[in-house]
Structure formats: C-alpha cells, structure tokens
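1. A predicted structure for the sequence below; I have some questions about it.
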Amino acid sequence: MVYYQVFLLLLIGYIVFTVDKKQKNFPVPMVLLLIGIGLSFIPFFSSMEVTKDMIFNIFLPALLFVSAYQFPIAGLKKNIGVITVLSTVGLIFTVLLLGTSIYFVSMASLTFVGSLLIASILTPTDPVSVVSILKQSSNNPKVADVVEGESMVNDGTSIVLFTIIAQIYITDASFHVGTAFLEFFKVSLGGLFIGIFFGWLVSRVIHLTHDRQYQIMLSIVLAYGSFYAAEHFGVSGVLASVSAGIMLSWKLGTTVKEDDYRSYLDAFWEVIEPSILAILFLIIGIEFSDYFNIGQIGFVFIIFGLSLVVRFVVLAGVFKLFPKWRKEFLWSDISLITWSGIKGTMSVALLLGLAADSPDKAAPLLSLIYGSIILSLVIQSPLVYPLSKKFSKGNS
C-alpha cells in the first residue's frame, strides 16, 4: 500500500506546486504541511509508517547535495566567515541560551539536558520556502546567501551537537565540556574531509565520460556515497554531502564546459528536489496526530517565541561584534534573517530519531518539539515576503 500512498503524495505535490501561483504569500511547503495535517485524519494516509531512516538516509542526502551544489560559489566566498561562525559558535550559543531559557520557563518540569535537547532539535533551519523570496524582495543580496548558507552548514553541525546531547539524555551520562567539544569538531571535520575528497574525485572522473546520463548517475553516487561513507566512519554524513556538492560545483566552475555540465545536472536535480520536498512536507503534516498534544499548546507557543528571541540575540551578537559585518548588516537585515530561520525537515528527522532511540524518555518532549516546528512553518513562512518588502522600503 505504501507505493499507492507515495504516488498520491507526489500527485498532490504536483498539483500544489502547479496551482500555487502566489508562493510569496503562501509558500508551497506551508500549503503542503496544512494539506498533510488534513490527510492525517484519513486512515489511508495516517497508517503510513514514517521513520528516521526513511527521511535521514533516503531523502536528506539528495536535498543536502543539491542545495550545496546549487549554492552560488561567489556568495559562499563572500560570506564564508559569517556562515562559519553562525554554524559553529553561533549554533552552540543558540542551543545553550535556548535550552537554558526553556528550562527556566518550564519551572523544572523538564530537566536541563532535556531542555538542551529540545533546543538542539529546533536549532537547524530549513529556509527552502523563503530563499527565493528573499532573493527577489530584499535589497541586501547577502541576506539570502547567509540564510541559505547557514542552513546548509548547520544541518550538519546541529546533528553532531544533537547526537552528543541525546546520548547524555538517554543514558544519563555525565557531561564533560572538553570531551563534547572534541567530539563535535572531530565528527564535523571528518565529514567535511570525506565530502571534499569525494567531490574532488568525482570532479576528475566526470570528465572521463561525455555521456550525460552517466554523469548524472555519478552525481547520484556522489550525493549518497559521500553520506554513507562518512556515516560508516562515524563522522557527519550531512556535512559530507554538503561539502561534496560544494566541491563538485567549484571544480566544475573551473572548466570551460561548465555550462554544458550544469545544464543537464541542474535539469535532473531540479526535478528531484521538489518531488522530495512535496513528500517530506506532506509527511510532516501527516505525523500531526501522532506527535501533537493540544494540551501543551501554551508551552509550545512560549518555546516558539523563545526560539525567535534567542536567534535574534545570537545573530545580533555575531553581526555587531565585528566592525565589517556591522556595516554590511543593518538591524532590519538581522531581523529578517531571524524570521527566515524556519524549522523543517532536519528538525523532523532528529525528532523521529529521538522517538526511535528512546520512546519512553522522548515522550515528554515530542509534542513540544513537533508543535514548535509546525508553528514555525505556519507563522513564519507567509510573513517573510511582507517583512522583506517592508524592510527594503525602510532602507531605501
């Protein structure tokens, strides 16, 4: 029956992408999410079994690879410092501040480690629905590059941090800051190294054949092969797929045949990406009845609000600390980057992983996390365009 379900989800996704002409005001992922919530009350769809492996091992490598491959190298070079700081130091401070805030607001109903775990799941951003909007409406082109680049890299670093905190939460192990930081950098750098190596290798091999079908096949091998190789060696598969995509894009940019390669590689991946996104966001909605508890809606709103406040504080600290970035990013830009930090597929994958690894211990956290993800998609997504236009007018 799962084949029929997937087919119907793809059909619904096609209809939504085709019909939704006002994607600026009603981004497709938000529409798909709401449709998915409706489908969750239909037995045919509510019986779908969604697992961490399904999202993490099948869908994410392709999405991460294509977002990295399509990310403009020029934008990465210009903003590499900001993206790196936000995805490492900024990520760690966000988790610590948000986790601490959640712990105090919970009035000790949650443990401190449990609060940190919620924060680590809600820290990854998924701006797939808003990056194109930002590129069209913001008068600062760096905003879209920073939002997209930060999301691309912190998907990997957030998983590393989540894994460390989840292990402490599930096993009741003691927390050692030094050991945690060493593990964080070992897993992150290991994933980057494997991805860069595989991306470089494929960029050399891809020139040995002029058949476009085989070159596309090789890009699929790179997307998934780098991910699985890194996971096999105990390092970040997510960062491996991301760095592999960036390396391939950069190396192809050094050849005179760049346009030929990109034309058909883009044509393939631009079909795959919306197909996967349609299924993923519909699945997030379908999981509504399994993970959301209406009785916790008040606390969910508080956590959602705290996530925005903490993100703004961390971003302001990073951008205003360095004189160069202070001039490049105004307060309106910081506010827009804050609001564009929407939760999505990575947060859901981590939530499902936590639910699978420790159902009993995860139970008190799941509804809070899932509800915050839903609020982020439903509230933040449709307001990105009007906020962007408003700030652009104010800065002109």
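-> The structure has been received and is ready for your questions.
2. rest of the way, CA atoms for contacts and neighbours
-> Fine.
3. Spit out the contact partners of the residue most central in space within the chain.
-> A centroid search over the chain (CA atoms, centre = their mean) returns residue 126, at 3.7 Å, as the residue closest to the centre. Going by CA atoms under 8 Å, 6 or more residues apart in numbering, residue 126 touches 151, 341, 342, 343, 344, 345, 346.
4. show me the contacts for the closest residue to the second one other than its chain neighbours.
-> When the adjacent residues along the chain are set aside, residue 341 lies closest to residue 125, with 5.1 Å between them (CA to CA, 6 or more residues apart in numbering). Under the criterion of CA under 8 Å, 6+ apart, the contact partners of residue 125 comprise 150, 151, 154, 155, 341, 342, 343, 344, 346, 347.
5. then this one, side by side with the first:
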Amino acid sequence: MSSYSLVTLLLCLAVFSGYLNYRFLKLPSGIGITLVSIFIGICVLLAEVFWPGWPLAAHLTQIVQNIEFEEAVLHWMLGFLLFAGALHVELDTLLERLRSILSLATIGVFLSTTIVGFSIYFLFGLLGINLPLLWALLFGALISPTDPVAVLATLKKVGVSKETETVIVGESLLNDGVAVVLFLALLEMLKAKGVFDVSHVLIFLIQECLGGLLLGTSLGFLAFLLLKTIDDYELEVLITLALVMLCFSIAEIFHFSGPLAVVAAGLLIGNHGRRLAMSPRTVEHIDTFWRLIDSLLNAILFLLIGLEILIIKNNHFSPILALLSIALVLGGRFLSVSLSMAITKPVRALSFRKNLFFTWCGLKGGIAIALAFSLPEHPFKMVLLSLTYFNVVFSVVVQGLTLRPVAQRLKF
C-alpha cells in the first residue's frame, strides 16, 4: 500500500471512529476513538477466527504490522502535538510553579524509572522469569512519563484549579523529553552490554536536555523576530510550521532533545510572540490552525493505539502479569510524586489527597508504545511491549474516564 493510500485509510478510520463516538458514545475524543478502534481490532481478530480466508481481516492486520509506530509517533507526530500544547500554556503561571514542575519532570521520572524497573525485575523473578535488570529499567523509563497528548486531551474537560492544571500540563510537556533521554541512555548501556560510565551518561543527559532547550529557545526567538516584522497571517502560520520541523531536524543532527526544543519554542511563541509580535487576526488564525493540527494528529494517534491490538494478539501474554504491572506502575508513580514533591515542598507535599490525584492524572500514551517498539529485537521485547500496551490502554480508558469523578471526590 502506498503512503498516500495508508494515510487515507487511517484518516477515514479516524473519522469513522470519531463519528461513532460523537453520535453514540459521547466520550472525550481520545478515549472514544481508542475504544472504537480497539473494537474494530477485536472484530478483525474474530473475523480471522471464524472466516480464516477472509482477505479484508488479513489485509488490515498486515497494514497495521507494517506501520512503523515508533517513526510515526516520535519523528512525525510528537513535535507538532507538543508545539500545539505548549502554544496555549501561560508562561508566567508555569514559572510560578516551576519548582514543582521541574521536580516532577526530572526527579520524579528518575525515581519512577528506578522504582518501577526494580519492581518489575523482582516480579519477574518471583514468577521464575529471568528478566535482565537493564530491560526492567528500560520498561520503567518508557512507562514513567505522563503523555502530554493524553493529558491535554483529557484534562480540558475535568475542570480542576488553575494551579493544579498548570503543574500537570507543565510536567507532561517536559517529562517526556527527560524520559526519552533517560531511555536512550539506558539503551546505550544495553548495547554496551551493561557497561556503566557515569560521566558518559551525565554528558549525554546534559547534551540532550540543555541542547534541546537552547536550540528551541534560539529558533523560537528567531521566529519571534520574523513574526514581529510582518503582518501576514498566512506567512506567519507557515513560520510556526517551519519552526517545529526545523527544531526536530536540527535536534536529530546534533543529538539534542527534539521534544524539549519544540516545547521551548512553543512556550516562547505562545506567550511573547502572541503578545508582542502578532496582530489579533494572526493570533486567531494561528490558534485555529494548530487546534486543527492537534485534533487531526490526536485522532490518528489514538486510532493507532487501538489498532495495535492486532499486533499484541500474536504475543503469548498473561492477563495476570498485565494487571500486576499496572498496579506496580501506579504504585511507582505515587511514590515518585510523593518523594519529588516532598523535596520541593516538604510541608505542603505531605498531602495524600494531592499526591493521589497527581498519580491518577499520570496518563500514558503513544510515546510509551513508540519507545517499546524501539527496543532491540529480543524475546523480552514483545513481553514488555504487551505490558506497555495494556498499561497505556488502562491509563487512557480507565484513568481518563474516571478523572473527573476522582477530581470531584478529592475536591480538586
């Protein structure tokens, strides 16, 4: 199938899923599309069982298997989605809560990676499965960050306080970049057969994170100067589009963090650019354009998440292991939130209610699945991919659907 035909098929399936959700399920868009696409996948699996020779079922399964999920999410969709999210975050409010956000996005990710990684390692050991520690830590790294796409899509309809929303959104925008860098560092260690060079890892982390932030700020400032000298909304929309693509392209060349670069550029354009370099007409058109990009890519991403069940079904998989991993991931998230918040606010952080809500807001998404697909070929890859998939589905569907009642119950 050609790339054009593939995009056409995915767009039609996304429209079909979105239409069914709007007419009948009436759920938040991401959750509804995920559920409909999972249902489509289950129907295809049943069709393969009852009509093994039916070509449509086999063809759709083959198409999903041929989609490079990692490439589609990490190198095509992620930059545009992060920029669209960062564009509407108020920088002043974010800076007021910067200590908490940075603590959750850095210390929290490291703690969660360690806690979840060791927990999975010991769980597999109790079950008699010899999972190497590095593989367990890789799973901890890819499942620890909150996904900005899932969080932003769900949190809009919850109605929490501005302070809480700022911390959750700010964390989700920054911690995926940190987690990707940590994942890549662990992956380098795995390829080096477990050789651990602290200085090498630290240099790698600093280069990725600081390089990404500096790159995004520099290119964002350049775009700001261009926007300030013109008043042509069509050209200004193109400038923001080129900015995102340039951030990711240069970041890949110099081994900087593309996600952090895009977030930094989006925050600069969305705040200083909006106030000082754009006319009201330009602001309206840029907001409309990026809202449409966000909706389109969100729909395709959640569709792909649901359809990945066609790949997971080929794996010998234990539902009990999946449930235990979900419990361990939630437990790791709670402990990492509690500890990282206690570091920045040792008195106020002793709120079980607040830490519990932040834990439940830790939605996972396509980034985790994409990182799982990037694991090297190994018998444990499909096992960890299955655990990742069911953690993501649980997060998007169960946590996403119950976020509003949980917020009301905990009085947020």
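-> Thanks, I have it. Computed from a predicted structure; not experimentally measured.
6. Residue 86 of the second structure corresponds to which position in the first structure?
-> Residue 86 of the second structure maps onto residue 68 in the first structure when the alignment is built from TM-score structural alignment.
7. coming back round to it: can you check the contacts of residue 126 of the first structure and name whichever has the most neighbours?
-> residue 342 (29 neighbours; other CA atoms under 10 Å).
8. Identify the residue of the second structure aligned to it.
-> Mapped onto the second structure by TM-score structural alignment, residue 342 of the first structure lines up with residue 363.
9. still contacting in the second structure, which of the contacts of residue 125 of the first structure?
-> Compared against the second structure with both residues aligned by TM-score structural alignment, their matches' CA atoms under 8 Å, these retain 150, 151, 154, 155, 341, 342, 343, 344.
10. okay but the second one is in contact with residue 127, surely?
-> Yes - here residue 151 of the first structure reaches residue 127: they are 7.1 Å apart, a contact under CA atoms under 8 Å.
11. Please point out which parts of stretch 367-387 of the second structure sit buried.
-> 367-375, 380-387 (16 or more other CA atoms under 10 Å).
12. Narrow those residues to those in helices?
-> 367-373, 380-387 (DSSP state H).
13. State the pair within those residues that is farthest apart.
-> Farthest pair in these (CA to CA) is 367 and 380. Separation: 19.1 Å.
14. hmm, back to that, measure the match of residue 342 of the first structure to residue 36 of the second structure for me?
-> Per CA to CA, to the nearest Å, residue 363 of the second structure is found 19 Å from residue 36 of the second structure.
15. for residue 193 of the second structure, same thing?
-> With CA to CA as the criterion, residue 193 of the second structure and residue 36 of the second structure are 42 Å apart.
16. And these two? Which one has more around it.
-> residue 36 (23 against 10).
17. Mind telling me what element that one is part of?
-> helix 29-50 (DSSP states H and E).
18. contacts for that helix?
-> Contacts of helix 29-50 of the second structure (CA under 8 Å, 6+ apart): 14, 17-18, 20-22, 25-26, 54, 57-58, 60-61, 150, 153-154, 298-299, 302-310, 396-397, 400-401.
19. got it, and stretch 304-323 of the second structure?
-> Residues contacting stretch 304-323 of the second structure (CA under 8 Å, 6+ apart): 33-38, 40-42, 45, 61, 64-65, 366, 382-383, 385-387, 389-391, 393.
20. Give me the buried positions along it.
-> Per 16+ other CA under 10 Å, stretch 304-323 of the second structure contains these buried residues: 304, 305, 306, 307, 308, 309, 310, 311, 312, 321, 322.
21. Kindly report the same for stretch 388-399 of the second structure.
-> Under 16+ other CA under 10 Å, the buried positions of stretch 388-399 of the second structure are 388, 389, 390, 391, 392, 393, 394, 395, 396, 397, 399.
22. In the first structure, what range does it match?
-> By TM-score structural alignment, stretch 388-399 of the second structure lines up with residues 369-380 in the first structure.
23. just how off-centre is the lengthiest helix in the first structure within its chain?
-> Ranked by number of residues, the top helix in the first structure under DSSP H is helix 141-171. Its chain's average C-alpha position is 8 Å from that of helix 141-171 of the first structure, according to CA atoms, centre = their mean, to the nearest Å.
24. buried sites along it?
-> Residues of helix 141-171 of the first structure classed as buried: 142-170 (neighbour count, 16+ other CA under 10 Å).
25. if we can go back for a sec, which of the contacts of residue 126 of the first structure sits closest to residue 209 of the first structure?
-> residue 151 (33.5 Å).
26. counterpart of the closest one in the second structure?
-> So, by TM-score structural alignment, residue 151 of the first structure is matched to residue 172.
27. and the closest residue to that match other than its chain neighbours, how far is that from residue 78 of the second structure?
-> The spatial neighbour of residue 172 of the second structure that comes closest, neighbours along the chain excluded (CA to CA, 6+ apart), is residue 148 at 4.7 Å. Residue 148 of the second structure is 9 Å from residue 78 of the second structure, where distance means CA to CA.
28. Good, we can wrap up now.
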